[in-house]
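Q: quick one: sequence plus predicted model below, questions after.
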Amino acid sequence: MPLHVRIVIVISIALLVVNATLLIINVGATIDSHAQYARSYEIKRSLSTFQSVITAAESGQRGYLLTGQTGYLEPYYVAMRSWRSELERLRTLTADNAARQKDIADLESFTAAAISRLKATISRSPQPGPNGTADVAGTEQATATMDRVRGIVDRMMAEEDARIEAQRREVLRDLLVAGGLALLTTVVTVAVLIGLNKLLRKYVRDRETAENAMLQANQALNEQVEQRTAELTELSQHLIRVSEEEKARLARELHDTLGSNLTAINMDLNWIQRRLPEGVREVKERLQRALKMLGETVELKHEVIEGLRPSHLDNLGLAFAMRSHCREFTRRTGLPCELDVQEDFDDLDPAWSIAFYRIAQESLTNIAKHAQASKVRIVLAREDGGVRLRIIDDGVGVAEEALSKPKSHGVVGMRERMRQMGGRFQIRKPEEGTGTIVEAFIPATNAAALSA
């Protein structure tokens, strides 16, 4: 082999080694950044869960004082038992951050004070309900303390967002530098290899050269298509995550602002009703209609909040949330909805729970709109390989071409949720009869990755 050919081969190998080294360095930095991202997102998720817990306690107390129904105290008692464990989780996640430890200590102090005041208002309200007596002053003090707790949580969430953004910029800068160097070495390597190829393959005919060029172009096009597909998949999954976070934020804001105002209006109207003289019958009738409309508004607010972010899912688990949604579906549509769930699934990862719930929610919506079914059956079961959800109806079925339409956003959203969880999703016809089966499955092997 001629000396100049050997030199070209050595240079090519050296460039490939440099390129591989840069790739290894870049992958290591990416793994480290991913760990930081995961930690920050875990802190945000724990903060969100903690806020949901204390909000549930406050909602339970308000519901009990307004209606006198002890059923509203169930989420309150659940929150009383679990808020400290959520704080301990946050304390563990931020063990190396002194400022965060101080924030968590403040959260613990203010939350304990707020919970104590909520408990005191319940004990000082022996006859709650629309016509009873409620500790308004104590409730306002508890709400003020809860506002301080929410303020600390919102600030910590904002700081975590800022930290994530700073990490993102740093990773982007590193990727640009590493990518530029890798691109440079790749270009040089390709140039050297092309030169070597010309030296060794001068006798190749023009047609073979054209075929090789076409093959390279096709390969580049395939890589570009794969890259664009991966980017679109990541974008879709990001939009799903952002959508869930935005729905949760809107639900919290509606609960905190509109809930407080409606509670105050209800108390004032009841106060006026108790003090009206007997002779003003027309005024009393109008006031009664106003109270009835206010009650309907409170129920509408609850339905809107539950549609944005089901509180049952966060506080009472997936099985309870599914049962509640099935009952509401039957009430609205008149279609019987049978739910087959043999356990509570309280240990299920929250990301799994919201994915299964949203798929069931979207499927029931599609059934009500298009299926012309007479009954619906939902099966949620744990299998050896993971957890499986099936939604079965006896309607007219769905055509294959309808599933591939660009405007089938509901189907695309359900499929992307399962892809985000590392699971599988399919829509198929039953083996016998008419109807549709929507099936989602998440393998148990993804549990560790999702909880990281």
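A: Arrived safely, thanks for sending. The structure displayed is predicted, hence computed values, not measured ones.
Q: contacts, neighbours, all on C-alpha from now
A: OK.
Q: the spatially most central residue of the chain sits in which helix or strand?
A: Residue closest to the average C-alpha location in the chain (CA atoms, centre = their mean): Glu244, at 4.4 Å. Here Glu244 is covered by helix 206-253, with elements defined by DSSP states H and E.
Q: what's the following helix or strand after that helix?
A: Where DSSP H and E defines the elements, the next helix or strand beyond helix 206-253 is helix 259-275.
Q: list the buried residues of that following helix.
A: Taking 16 or more other CA atoms under 10 Å as the neighbour-count basis, helix 259-275 is seen to contain the buried residues Gly259, Ser260, Leu262, Thr263, Asn266, Met267, Leu269, Asn270, Gln273.
Q: equivalent analysis for stretch 275-283, please.
A: Going by 16+ other CA under 10 Å, stretch 275-283 has no buried residues at all.
Q: what does stretch 244-257 give?
A: For stretch 244-257, a neighbour-count test (16+ other CA under 10 Å) marks Glu245, Lys247, Ala248, Leu250, Ala251, Arg252, Leu254, His255, Asp256 as buried.
Q: take a look at this one as well, against the first:
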Amino acid sequence: DQSRVIQGTLERLQSSLVDAETGERGYLLTGKAVYLEPYISATTIYPTLLAELERLAGRDEEINEDLTQLKPLIVERMGSIQNAIERNKDQGPAAAISASDDGKRVMDQIREVTGRLRAGVAARAAVIDAQAGRRTAIAFVIAFAAASLSVMAFFILYRAVGGYHRRRDKAEHELRDTNALLQAVIQDTDDWVFIKDPNGRLLLVNPAICKAFGKSPEDLVGKTLPEYIANPDEAERIRQHDLRVLSTRQSVRTEQTITIDGVTRTQLSTKTPRFDATGNIIGLIGISTDITERKEAERALEASNERLSEMVEQRTAELTELTHYLMRVSEDEKARLAAELHDELGSVVTAIVLDAELVLKKLKATAPQLVERQQIIVDLAHQAAGLKRRIIEGLRPLLLEQFGLVTALKDYLHQWTATTGITPLQDFPDNAVALAPDAALALYRVAQESLTNIAKYARASNVRIELRQSPSTIVLTVEDDGVGISSEALGRASSHGIIGMRQRVAGFGGTLTVSAGRDNRGTRIRAELPLQGAGGTA
């Protein structure tokens, strides 16, 4: 009978979907791929069964209409199972179980459609049976033929019903095996597995929880948090976490501490809401993993990093202080040397110049032929005096001490222009710059080093130097349009000039930045000092 074949095919189809759903749950709870075999089998079976149903339906509009609704629902359910499996791999069991729970709605719709199909087919089978009865009654007149047909009909029905019961018994047996396996996994894991009702009462606990609290399952089942967690603050925090899971209807993962017998342990707890067939929340399911050792290792690593950071900061401060000390010693030594050159060599050179000029005057009257040579000696003496002055200015700019930073910079730029042939664009304030002498010297050295680097390496055509003062800071900028400096060169330990400039500025709480110039050409050196730490008049 075609109706019964359709019913049998529907039973096989629904059985394969139940097997796939059961395998999905087993895989999500255990993570073992062996539970996916029913799902894999179902993916190959259900298209064949659907095609068989379409063939059996023929031109029956009602059955075809139900099959049209059934096919996308099955595809959607199989897709939700695949989605849950992929989430389990990428995001973990909690997200996967949440995705799996969404498939319950689809499965309920599948059961509704298949139920309607079975009811319709059963009705058609009843009609067919009624017709067969009428035919049997007519054929009963022909006694032997009617009896034979009745026996055959009974035999066919018996086999159909027997096949149904065998399939149902097989499905129930497989479901019992799956449940037994899930129970074995829950019983053997070291993680805490528990189920609570909406009021927070424990409905199920695994041996790991019983072992942790030193209680039997009977002592824990039916208890609320305050009844088995001694610390009321911990119990309240966990209760609030449970309420959040129930109110948001979403899985939540959080760290929580639980003190048992005076020992505080840290748990990574994942909880997901538990729904009934109608979608109402009937509690929550939770899995907690003890991560106490991991947290202790993290705290130890953090403490070690803090100690290391403190040591680095201390060493950096010591090296910075040493650098500043060496710079001060160097500047003091330069000042001492400049003073000696001015006092000792200066008087000698001055005497040579005066005597050479006196001799030149006398030679004009007594030995004219020696005047030219003596003029050369006078010029060399004047050059020596100028060299002496430049050396002294390089060691300790006297103009900086006597007239301030702006005047000293202008004088140095005049000398630099005479040497390089490049006339920098200058932008200086008209009034005196409010800087202490040491801070002014630091900015002077930055400008000196920057201009020296431009002359040596930049191959620049234009140079701009600017000094700006605000109520809180003073900024020196030296910029050129040359070849620039690479980031690799800036990071080299051998970049002593830049490192020295940065240390000088840092000694007064300032910053020095090196970047590309305008239109990404050349180099811009920018030194900024706070007036709070570098104030004075320069």
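A: It's in. What you are looking at is a predicted structure, and each value in this text was computed from that prediction instead of being measured.
Q: in JSON lines, list the buried residues of stretch 244-257 of structure 1 along with distance to Asn222 of structure 1.
A: Putting the buried residues of stretch 244-257 of structure 1 into JSON lines (distance: CA to CA, whole Å) gives the following:
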{"residue": "Glu245", "distance to Asn222 of structure 1": "35"}
{"residue": "Lys247", "distance to Asn222 of structure 1": "37"}
{"residue": "Ala248", "distance to Asn222 of structure 1": "39"}
{"residue": "Leu250", "distance to Asn222 of structure 1": "42"}
{"residue": "Ala251", "distance to Asn222 of structure 1": "43"}
{"residue": "Arg252", "distance to Asn222 of structure 1": "45"}
{"residue": "Leu254", "distance to Asn222 of structure 1": "47"}
{"residue": "His255", "distance to Asn222 of structure 1": "49"}
{"residue": "Asp256", "distance to Asn222 of structure 1": "51"}
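Q: in structure 2, which residues correspond to the strand or helix carrying Ala105 of structure 1?
A: In the assignment (DSSP H and E), Ala105 of structure 1 maps to helix 98-123. Using TM-score structural alignment, helix 98-123 of structure 1 lines up with nothing in structure 2.
Q: list the buried ones in that helix?
A: Judged by neighbour count (16+ other CA under 10 Å), helix 98-123 of structure 1 contains these buried residues: 100-101, 103-104, 107-108, 110-115, 117-119, 121-122.
Q: now the strands for the stretch 351-452 of structure 1?
A: With DSSP state E, counting those that start in this stretch as the criterion, the stretch 351-452 of structure 1 has strands at 376-383, 386-393, 424-428, 436-443.
Q: would a markdown table of those with mean neighbour count and distance to Glu303 of structure 1 be doable?
A: Listed next are the strands of the stretch 351-452 of structure 1 as a markdown table, based on neighbours: other CA atoms under 10 Å; distance: least, CA to CA, whole Å:
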| stretch | mean neighbour count | distance to Glu303 of structure 1 |
| --- | --- | --- |
| strand 376-383 | 18 | 22 |
| strand 386-393 | 21 | 23 |
| strand 424-428 | 16 | 28 |
| strand 436-443 | 22 | 25 |
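Q: between the ones you listed, which gets nearest to Glu401 of structure 1?
A: Taking CA to CA as the criterion, strand 424-428 is the member of those that comes nearest to Glu401 of structure 1, at 12.2 Å.
Q: between the buried residues of helix 259-275 of structure 1, which is nearest Asp340 of structure 1?
A: Relative to Asp340 of structure 1, and with distances defined as CA to CA, the nearest of the buried residues of helix 259-275 of structure 1 is Gly259, at 34.1 Å.
Q: for the aligned partner of the closest one in structure 2, give me its contacts.
A: The pairwise alignment with structure 2 assigns Gly259 of structure 1 to Gly346, based on TM-score structural alignment. With CA atoms under 8 Å, 6 or more residues apart in numbering as the criterion, the residues that contact Gly346 of structure 2 are Ala385, Lys388.
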